[in-house]
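K.L.:
Task: produce atomic coordinates for the following.
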Amino acid sequence: MQEILRSTDPTIIAFASALLSGEDIEVFEMDVHMSVLEGSIGVLPRRLMVRRDQAFEARAVLRDNDLHVTE
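P.N.:
Predicted structure coming up:
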């Protein structure tokens, strides 16, 4: 698995997940339940992970939609 996006904004994570799923790219969201530790204030970022062999395509999809990707 390789990280392709990190954000504290849940709408960006949801949008990116929908875009990638629409392209048949498997997405796994990490750190979803960290709000329990932080007190639900949204300071800890969530990460989107994809398989290494799909990372290049996933980054291209996100860049085409003006989302900043993790290199």
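
K.L.:
C-alpha from now on. contacts and neighbour counts both.
P.N.:
OK.

K.L.:
Could you measure from residue 21 over to residue 39?
P.N.:
30 Å (Cα to Cα, to the nearest Å).

K.L.:
neighbour-wise, which of these two wins?
P.N.:
Applying other Cα atoms under 10 Å to residue 21 and residue 39 shows that residue 21 carries more neighbours, namely 13 against 9.

K.L.:
The structure of the following sequence is requested for comparison with the preceding one:
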Amino acid sequence: MRELIRVNDPVLVSAVSALLDGAGIHYLVLDQNMSVIEGSLGILPRRIMVEDGDVAAARRVIADAGLGHELRPE
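P.N.:
Prediction:
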């Protein structure tokens, strides 16, 4: 799996998740439950991971939605 996005914004995580769901791309959101440890401060970023074979399609979906600036470098 490869990291697609790393962000602290839960709204962005939700938006990207909806885009990937709509495109039929399987993904994982890692570190989503770390808020319990950090005290819900939002300090630790969430990571959206996709399978290696889906990276190009996922990047295209995110970029087409105008969120290309949030993508991790390749």
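
K.L.:
TM-score for these two?
P.N.:
The TM-score (TM-score structural alignment, normalised by the length of structure 1) is 0.95; 71 aligned residues with a Cα RMSD of 0.7 Å.

K.L.:
For structure 2, which segments count as strands?
P.N.:
Per DSSP state E, structure 2 has strands spanning 2-7, 27-30, 46-50. These are given in chain order.

K.L.:
Compute the number of surrounding residues for residue 70 of structure 2.
P.N.:
A count of nearby residues for residue 70 of structure 2, using other Cα under 10 Å, gives 15.

K.L.:
about what we covered before: can I get the strands of structure 2 in JSON lines including distance to residue 58 of structure 2 and mean neighbour count?
P.N.:
As requested, those are exported to JSON lines (distance: least, Cα to Cα, whole Å; neighbours: other Cα atoms under 10 Å):
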{"stretch": "strand 2-7", "distance to residue 58 of structure 2": "8", "mean neighbour count": "20"}
{"stretch": "strand 27-30", "distance to residue 58 of structure 2": "9", "mean neighbour count": "16"}
{"stretch": "strand 46-50", "distance to residue 58 of structure 2": "8", "mean neighbour count": "21"}
